[in-house]
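*Asks:* Structure for this input, please:
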Amino acid sequence: MRLGVLDVGSNTVHLLVVDAHPGARPLPAHSHKVQLRLAELLDAEGSISTNGIDRLIAVIKEAMLAAEDKGVEEVLPFATSAVREAANAEAVLARVAEETGVNLTVLSGEEEARLTFLAARRWYGWSAGRLLVLDIGGGSLEIAYGLDEVPDIAASLPLGAGRLTSAWLPGDPPDPGDVRALRRHVRAQIARLVGDFSRIGTPDHVVGTSKTFKQLARIAGADRSADGPYTHRKLGIRALENWVPKLAEMPVAQRAGLPGVSDGRAQQLAAGALVAEGAMDLFGVDELEICPWALREGLILRRLDHLPAS
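*Replies:* All right, here's what the predicted structure looks like:
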C-alpha cells in the first residue's frame, strides 16, 4: 500500500510518501517539503501567531493535495515540539482540523525518541547490540538507549537547533559571549541525563539521526546524501570539535556555502553543532554513524506492524 507521513515539525512541514507492506522495508516514492519555521512564528506569549496558523493551514492543504496526486491511501499526520509547546496548541489543532480535515497527532518528546529508536533498530538490526540514538530536531534533542525495539530509556530535552538559535544566537555571526553561554546551557542540560543512561551500560553502537547530524558529518568529510542510503557515514568527535568554533565564527551566508548545508538550515547549524558536540562528549562517544531512518520511518514501521499480513 502507499502510505504518507505528514510531519509538522519546528523547521519544516514534510510529507513523505512510501510504498510499504508488512515484512518489507518502506520504499520512498515521493517527498514534499516546505520550510515553514513554525517555531519562529510565535508571539510574545508563546502562541503561534494568526499569520503562522494561516501559513500552516495553507502548507498542510498543499501537502494533502500532493498526497492525493501520488495515490496515497492513508496519511499519518503528526506534530512535534513547535505545536506541542505552543500556548495556543488546542486552538491551532482545532483550526487545522476544521479547515483541512487533518487531525494532527501531537507526539510527546519521549514518543519521538521511542519511534526514532525503533527506526534505527530496524535499520541496523539486532547485530548492532545495545543502541544509543541521538536526534537533534528544530525544537528538541531526543536520546534513547536499549537492546530491543523498545528502548530501555528515552528522553527529550528542549535543545533543538532552531529553538536555541532564536533564543541564544541572534547575531550573524553570533557574539562569542552568546556562543559560550549557549555551550554552558547545552552541557548543563545534557549532563543531568547522563547518569540515568550510563547506569544501564555502555552502548555497542551509537547513531545520530536528523538533518543536523547529516550536515555535520558531510562538512566533516562524509559522503554525499546523493550517494545513497547504504553508504556508511560517520561523524567523529575530534572532527566535530574542530568545526564547532569555525561554524560559530562564520556568517550564515558562509555556512550555506559548505558541502551539504542548505540555505534554510545554515542559520541554525552552529547551535546544532554545539548540541551534537555536547551530547557526544558527555556520553563518551568518539564516533557515531549517521542513520538514514528517523521519526517518520518509525511511525511508518509502527503502522505496518499493526496491518494484517497479506
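
*Asks:* When you work out contacts or count neighbours from here on, use the C-alpha atoms and nothing else.
*Replies:* Noted.

*Asks:* what secondary structure does Leu159 sit in?
*Replies:* Put simply, Leu159 is coil when judged by DSSP: H, G, I helix; E, B strand; the rest coil.

*Asks:* Now the second one, please; I'll put the structures next to each other:
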Amino acid sequence: MKIAAIDVGSNSLHLLISRVLPDHSHEIIYRDKAMVRLGSRAFTRGELTLPTQRRALLALERFAEVIKRFEADVVLGVATSAVREASNGMAFLREVRRRTGLKIDRIPGTEEARLVAVAVASLPSFHRGRHLVVDIGGGSTELAFLEDEEPRLMESLRIGAVRLADAVIVKDRPGKKGLRDYVAAARDQMGAAYRRLRDQKFD
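*Replies:* Alright, predicted model coming up:
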C-alpha cells in the first residue's frame, strides 16, 4: 500500500509518499516541498491573498500529478494555521478540490499538536518517557506533552515566523511598535501555556 500525505502550512507545502511494508513499518519513496508562504499578509488582513493562493494552487496541482503517477492508495491532506484563521480558508480548499481533486481538511490547532506528537513518537530514535514536543511553524507553535507514545496535553499558540513577519514589517521595513505588540502577545500566550503544563514532569 502507498500513502500520500499533504501538509498545507502557512509557510510551506509538503508532500510525502510512503510505502507500507509487510512488518507495518514504512519506507519514504517521494518527498517534495514548495515554499509558497500561503500565510503571508493573511494574519493581518484576515484572509488569504490572491497571489499566495495562486502559488499554492500551482504547487498542489504538481503534487496531485505526482500522487497520480505513484498510484497512491490513500491520500491524506491537512491545512493548518493560515487556512484555519482566514475568512476565505474554506473557499480556498473548495477551489483546491475543484482544480486538483485533492480533499484537504482544515484541522484545529490541538489536532495539529497531536499529529506532531504522534510523528515524533514514531521516529526510530524516540525513547519512551515523558517529553514536551514543540513545533514552531509559520503561523502557529504547537506544544504537546507526550507520555511514552501517548499525547496527553496539546496546546496551539498563535506564534510563528510568517505571523511575526506580518506583524513587524511595515512598508517593507521593520516596525518597532509591531514588534513590541507581537512580543507582548507571545509572552501572554506562552505564560498561559506554561501554567497549564508546569505540573507535568518531563524527562
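
*Asks:* Leu164 of structure 1: neighbour count?
*Replies:* By the criterion of other Cα atoms under 10 Å, Leu164 of structure 1 has 24 neighbours.

*Asks:* what's the mean gap between the helix or strand harbouring it and the aligned bit of structure 2?
*Replies:* Remark: Leu164 of structure 1 resides in helix 161-168, with elements defined by DSSP states H and E. Helix 161-168 of structure 1 differs from its equivalent in structure 2 by a mean of 1.4 Å after superposition (mean Cα distance after the TM-score superposition for structure 1).

*Asks:* distance between the helix or strand following that helix and the chain's centre?
*Replies:* Downstream of helix 161-168 of structure 1, the next assigned helix or strand under DSSP H and E is helix 176-198. Here helix 176-198 of structure 1 is found 19 Å from its chain centre; the criterion is Cα atoms, centre = their mean, to the nearest Å.

*Asks:* ok, and what's touching the helix holding Leu164 of structure 1?
*Replies:* For helix 161-168 of structure 1, the external contacting residues (Cα atoms under 8 Å, 6 or more residues apart in numbering) are 10-11, 39-40, 136-140, 178-179, 182, 212, 267-269, 271-272, 275.

*Asks:* The closest residue to Gln189 of structure 2 other than its chain neighbours - how many residues pack around it?
*Replies:* Nearest non-adjacent residue to Gln189 of structure 2, counting by Cα to Cα, 6 or more residues apart in numbering: Leu157, 6.4 Å away. Residues near Leu157 of structure 2, counting by other Cα under 10 Å, number 19.

*Asks:* what residues are up against Leu157 of structure 2?
*Replies:* Listed by Cα under 8 Å, 6+ apart, the contact partners of Leu157 of structure 2 are Gly109, Ser140, Thr141, Glu142, Gln189, Met190.

*Asks:* from memory Ala79 of structure 1 sits against Asp7, does it?
*Replies:* Yes: with contact defined as Cα atoms under 8 Å, Ala79 of structure 1 reaches Asp7; the gap is 6.0 Å.

*Asks:* got the residue ranges for the helices in structure 2?
*Replies:* Secondary structure of structure 2 (DSSP state H): helices at 42-45, 50-70, 81-85, 89-100, 109-121, 161-168, 176-197.

*Asks:* Tell me which of the ones you listed sits nearest to Ala34 of structure 2.
*Replies:* helix 50-70 (6.4 Å; Cα to Cα).

*Asks:* how about Arg218 of structure 1, what's its match in structure 2?
*Replies:* Using TM-score structural alignment, Arg218 of structure 1 has no partner in structure 2.

*Asks:* Which of the helices or strands spans Arg218 of structure 1?
*Replies:* Assigned by DSSP H and E, Arg218 of structure 1 falls within helix 211-219.

*Asks:* Show me how far the helix or strand following that helix is from its chain's centre.
*Replies:* Proceeding N to C from helix 211-219 of structure 1, the next assigned helix or strand is strand 234-236, under DSSP H and E. Averaging C-alpha positions (Cα atoms, centre = their mean) puts strand 234-236 of structure 1 18 Å from its chain's average.

*Asks:* Where does strand 234-236 of structure 1 end up in structure 2?
*Replies:* Against structure 2, strand 234-236 of structure 1 falls on no residues (TM-score structural alignment).

*Asks:* sorry, back to before: list buried members of the contacts of Leu157 of structure 2 by neighbour count.
*Replies:* Gly109, Ser140, Thr141, Glu142, Met190 (16 or more other Cα atoms under 10 Å).

*Asks:* Relative to Phe126 of structure 2, how far out is the residue of structure 2 positioned farthest from its centre?
*Replies:* Ranking residues of structure 2 by C-alpha distance from their mean position (Cα atoms, centre = their mean) puts Pro22 at the top, at 29.6 Å. Distance of Pro22 of structure 2 to Phe126 of structure 2, given as Cα to Cα, to the nearest Å: 22 Å.
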